[in-house]
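>>> A structural model of the following input is requested.
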Amino acid sequence: MNGANTAINLGVFGIFVLITLYIVYRAGSRNVTKSDYYAAGGGFTGAQNGIALSGDFLSAASFLGISGAIAVNGYDGFLYSIGWVVAWLIGLMLIAERLRNTGRYTMGDVMAFRMRERPVRAAAANATLVISLFYMIAQMAGAGGLMALLLDVHSKVGQAAIIAVVGIIMVLYVLVGGMKGTTWVQIIKAGFLILSVLLLTIFLIGKFGFDLSTMLERATQKSPLGDAVLSPGVKYGASDLSKIDFLSLALALLFGTASLPHVLMRFYTVPNAREARRSVVWATCMVATFYLCTLVLGFGAMALVGTDEITSAPGGENSAAPLLAFHIGGAVLLGIVAAVAFATILAVVAGLTLTASASFAHDVYASVIKHGEADPRSEVRVARLTAIVVGVLAIIGGIAANGQNVAFLVALAFAIAASANLPTLLYSLFWKRFNTTGTLWSIYGGLSLCIVLIAFSPAISGSPSSVFPSADFAWFPLSNPGIVSIPLSFLAGYLGTIFSKKPADPHKQSEMEVRALTGIGSGLR
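Okay, here's the model as predicted:
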């Protein structure tokens, strides 16, 4: 990295930030109503929203974390990608159409449709805020590692300052642009990201005479694990416990995607359910293309850069893709790839911040505090103030988690989403008897159980790769709690409904069923 031209690196993504801030400003100037701010007025097509969905979903965990996981762990690192691609089928078949037909702005609209509104909306908002914060912390940690690599910043204080700057820019996107501006940033970012990984993949294979076998052979030579990186078991096959840990991770990735608040909120930006389905198809194609490229990039980084150089660089595993770009094309290509990665982080975190702030303003402030009689302007103002608070919390969490593999950190957010949201959504959409008590038991039971298990897992303490490696209070053996928390959340929702003496409102249930299937009355208002 000593030969890298820092001015080029900073200049490339500085230009990107300025251009996208201008686009956000222009798009945000047309935010007239709260529908514009929360859901862009439902004015995007399925193709546009699908590209934006992929831009919202393909985060630093995908570009930096998975490339690094493959570069260090080989085959097992790619298992993240498989789970995330397959997961979109659940969104396509079960969630997208019914969610778009039933809700307006947030996930709480669906959960509270036929329940007691105030407690359910408060629960949905709490879950959204926690999930968004976990996800944002991973992105901020990725930003710290990326910028530390570019600027050769090894001190924790310097990396903390970098994370703070990223957080400030991200909050600006949300404050100025709302959903319209954020969507256009995600569309632009997705286009740049897919184009960059495709070109980088082609350049990389060309380095080995377009012979993948030669690249893989070189990779095994540069890895201390040797030929084992080409087979499953390096990370998740060492023991029966590690195999269970992988199964838990797979469940979190599979079910978490269809219950992430910032992904679900994007279905409200299209005019009808047909466009919502098209969004998922477009997003799936974009995501699948991207992950196929990361497989090549991960092994390419192992072959050209080497595992030792990757793990010793600022940012650790997250440095694999930028280091690979530097080895292929020098400082200029590094600057371009870093700009794309930086844009990825900004766009994803902006979407998360918007989702968290919208959920608090719409579900808590407008519906719970103001009893549904909030002035639209004051509601948007509260959303913007919430965005600032969420941004500050994400900066603090990102500083604490700096150095962790971002794909691993994001997997924890997926486990929380799958535990708190998915059972409640599926029960609300498909089980007639489901009631308010079941909803609250499912949300709070899944949320609290998952957080407790994470707090006392090896992810937080008890191992060299933990967030707090010097401490050891881990009594739960699995790094990802999905295999325990997801089924128990379904069970909690079922038991809460069965034991409750207050049945669901049959009229509201019938209305929701008709609306979910036909789209009658689903226009944004």
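>>> all contacts plus neighbour counts: C-alpha atoms, from now on.
Noted.
>>> helices or strands up against the strand or helix carrying residue 178?
For residue 178, the host element (DSSP states H and E) is helix 156-207. Using 3 or more C-alpha pairs under 8 Å, 6 or more residues apart in numbering; DSSP states H and E as the contact criterion, the elements in contact with helix 156-207 are helix 6-28, helix 34-39, helix 46-57, helix 117-151, helix 273-304, helix 320-359, helix 376-400.
>>> next helix or strand past that helix?
helix 212-222.
>>> and residue 521, how far from residue 466?
According to C-alpha to C-alpha, to the nearest Å, residue 521 and residue 466 sit 49 Å apart.
>>> between the two, tell me which one has more neighbours.
residue 466 (18 against 13; other C-alpha atoms under 10 Å).
>>> the more buried one touches residue 459, doesn't it?
Yes. Assessed by C-alpha atoms under 8 Å, residue 466 is found in contact with residue 459 at 4.9 Å.
>>> alongside the first, I'd like the structure of this one:
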Amino acid sequence: MKLIKMLVTAFTLTAMHGAVWAAGPDLGQAAKQPTNWVAIAMFAVFVILTLFITKWAANRTKSAADFYTAGGGITGFQNGLAIAGDYMSAASFLGISAAVYLNGYDGLIYSVGFLVGWPVITFLMAERLRNLGRYTFADVAAYRFQQKPIRIFAASGTLAVVVFYLIAQMVGAGQLIKLLFGLEYWIAVAIVGTLMLIYVLFGGMTATTWVQIIKACLLLAGASFMAFMVLAQFNFSPEALFAKAIEVKTSLAMHDPKLIVDAAAKGVSPEALAATKGVSIMGPGNFVKDPISAISFGMALMFGTAGLPHILMRFFTVPSAKEARKSVFWATTWIGYFYILTFIIGFGAIVLVSTNPDFKTAAGQLLGGDNMAAVHLAKAVGGNVFLGFISAVAFATILAVVSGLTLSGASAVSHDLYSTVFKAGKASSADELRVSRMTTIVLGFVAVVLGIVFEKQNVAFMVSLAFAIAASANFPVLFMSVLWKNCTTRGATIGGFIGLVSALGLTVISKSVWVDVLHNKAAIFPYTSPALFSMIAGFVGIWLFSVLDKSPRAAIDRAGYEAQRVRSETGIGAEGSSGH
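Sure thing, here's the model as predicted:
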């Protein structure tokens, strides 16, 4: 209890000096709203329930295996729900709905990109991950390679993804709660940081899994109700909903002061231009305008999914490869269903939110920014009680994702670096667990501090950068180490670092950072996502340096492929597997 009190005090004192940013697309500077007591009450119920789960889980968390992977005792169905809970972040719920609200059809690039990564995981990764790994994806990548260099790379890639993703979620928490609950910003950050540390420190993967399962059920139930209430107003006809959305967008375009000027410049009537803008929400071209950016962005979302360390880590929580396949099936089912709902929610917001002056500022902007479209829709279809429920779910969403991210970052430091690199595999389970808990505290503190530093910046690139790094560094190494016989330690390590550094470098010189953050006049790198270039660089680097590698170690790496392939495809020798 003394530790918890110290953590609360530290977070409170630190967070009092500032505030935080956005999960997914930028949430903007949310204005503080009147205190939403319904939302606070519902969130309190969620917190109390999950703290009881943490207490129960703490009694079961005795070893490093319990802490990292819940002892491998999670079923495929439970793990599928937990993966969905881990994956359906605030960026998904609020960001995709907002993208559809603003751009219509084009907003689906997020849904499609996030979803199509799952077949890659299903057919190429899930079973092999479970059969080859123990705690982290580095266990898989390093199976037949020299441990030290590949573990250092894997830990670097994991921490890069985790930090960018973690900061975005923490900042999102501050902005969301400032808007939704009426709490002071620093209080929201302190609550999220403290609760996350309690879940992870004391309950480990068992508590984190059940927090994610509960949150997934709440989010799916809330989104289903919203979509049902929207469609109910149109006799459950999506066509009628889309037709009304076109009508609303056309009407809003007619009231745009710039319309007459634009119409004159194009030589068309204002009415015709307004009608064109209304219909445009049902076609592509509103969001990502050039083909290279569209391909690169899509690649980051698709292949980044297969390289996210906190998602890959979940495959080690099930007892067998068969349960790993079940996990992916159920996760894909729930995530796919959820993304269909976000499309309906986005179009519902066009119809019910954009036409309601109660949800807008005096300047005509949406209260709290466009990312609040789904939240305002909750009030439009379910009143203050449902608004309170969705507000609490949004907070729970961030808590669940942050817990999973922190656990994967802690495992990278304690298992990959401390146990394997520094202690050469001779660290005891107790020592590894102690280092992991210390890392958890440091990660939580760093997340809050960096969130404060980036308070007023547009950090929409953070989540997409996390996906781009995962696609450019983690995925190529994982893919080539498991499926290419001639891959070597030197090739995987150098190629992986090439992907990691190029993804970071190209993002820095892109508009997101070079212009929006560093305030230069023009971006050096002209595209919105680096993945097309950095991912190819990673794959080419792995191939080139593996082919050129004539060292004695390279011969050992190549000779070990057959044994790795047998185990990855049959499970013979895998922990908890009977070889099926």
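>>> who wins for proximity to residue 413 of structure 1 among the helices and strands packed on helix 156-207 of structure 1?
Comparing these by their distance to residue 413 of structure 1 (C-alpha to C-alpha), the top pick is helix 117-151, with 5.4 Å.
>>> quick one: what's aligned to residue 280 of structure 2 in structure 1?
Residue 280 of structure 2 maps onto residue 228 of structure 1 when the alignment is built from TM-score structural alignment.
>>> which one is its match nearest to, not counting chain neighbours?
Closest residue to residue 228 of structure 1 apart from its sequence neighbours, by C-alpha to C-alpha, 6 or more residues apart in numbering: residue 234 at 6.7 Å.
>>> doesn't residue 227 make contact with that neighbour?
No. Counting by C-alpha under 8 Å, residue 234 of structure 1 sits too far from residue 227 to count as a contact (10.3 Å).
>>> pick out whichever of these two has more residues nearby.
residue 234 (17 against 14).
>>> what secondary structure does the more buried one sit in?
Classification of residue 234 of structure 1 using DSSP: H, G, I helix; E, B strand; the rest coil returns coil.
>>> what sits against it?
Contact analysis of residue 234 of structure 1 by C-alpha atoms under 8 Å, 6 or more residues apart in numbering lists 73, 74, 75, 76, 228.
>>> what's the answer for residue 148 of structure 2, then?
Contacts of residue 148 of structure 2 by C-alpha under 8 Å, 6+ apart are 420, 421.
>>> could you redo the last one with a cut-off of 7 Å?
With contact set as C-alpha atoms under 7 Å, 6 or more residues apart in numbering, residue 148 of structure 2 has these partners: residue 421.
>>> same check, this time on residue 466 of structure 2
Contacts of residue 466 of structure 2 (C-alpha under 7 Å, 6+ apart): 161, 164, 165.
>>> give me the element it is part of.
helix 461-469.
>>> so the helix or strand that that helix is followed by matches what in structure 1?
Per DSSP H and E, the first helix or strand lying C-terminal to helix 461-469 of structure 2 is helix 475-483. The aligned range for helix 475-483 of structure 2 in structure 1 is 422-430, by TM-score structural alignment.
>>> can you check stretch 493-510 of structure 2 too?
Counting by TM-score structural alignment, stretch 493-510 of structure 2 corresponds to 440-457 in structure 1.
>>> and that stretch, which residues are buried?
Across stretch 440-457 of structure 1, burial judged by 16 or more other C-alpha atoms under 10 Å covers 440-451, 453-457.
>>> residue 252 of structure 1 maps to what in structure 2?
Under the alignment (TM-score structural alignment), residue 252 of structure 1 maps onto residue 300.
>>> straight-line length of stretch 251-263 of structure 1, end to end?
Where stretch 251-263 of structure 1 begins and where it ends lie 18 Å apart, using C-alpha to C-alpha.
>>> tell me the spacing between residue 517 of structure 2 and residue 423 of structure 2.
From residue 517 of structure 2 over to residue 423 of structure 2 (counting by C-alpha to C-alpha), the distance is 41 Å.
>>> so residue 316 of structure 2 sits against residue 135, correct?
Yes. At 6.1 Å, residue 316 of structure 2 counts as touching residue 135 under the criterion of C-alpha atoms under 7 Å.
>>> quick check: neighbours shared by these two?
Common neighbours of residue 316 of structure 2 and residue 135 (C-alpha under 7 Å, 6+ apart) are residue 69.
>>> neighbour-wise, which of those two wins?
residue 316 (30 against 25).
>>> the more buried one corresponds to which position in structure 1?
Aligned partner of residue 316 of structure 2 by TM-score structural alignment: residue 268.
>>> next up, the contacts around its match.
Counted by C-alpha under 7 Å, 6+ apart, residue 268 of structure 1 has contacts 39, 42, 100, 104, 105.
>>> now, which of the residues you listed lie within helices?
39, 100 (DSSP state H).
>>> for the contacts of residue 268 of structure 1, which entry has the maximal number of neighbours?
residue 100 (32 neighbours).
>>> circling back: next, the match of residue 316 of structure 2: secondary structure please.
Going by three-state DSSP: residue 268 of structure 1 is helix.
>>> roughly how far does it sit from residue 94 of structure 1?
When residue 268 of structure 1 is compared with residue 94 of structure 1 (using C-alpha to C-alpha), they lie 16 Å apart.
>>> tell me the two of the contacts of residue 234 of structure 1 that are most distant?
76 and 228 (10.3 Å).
>>> these two: which has the busier surroundings?
residue 76 (21 against 15).
>>> measure that one to residue 414 of structure 1 for me?
Taking C-alpha to C-alpha, one finds residue 76 of structure 1 at 18 Å from residue 414 of structure 1.
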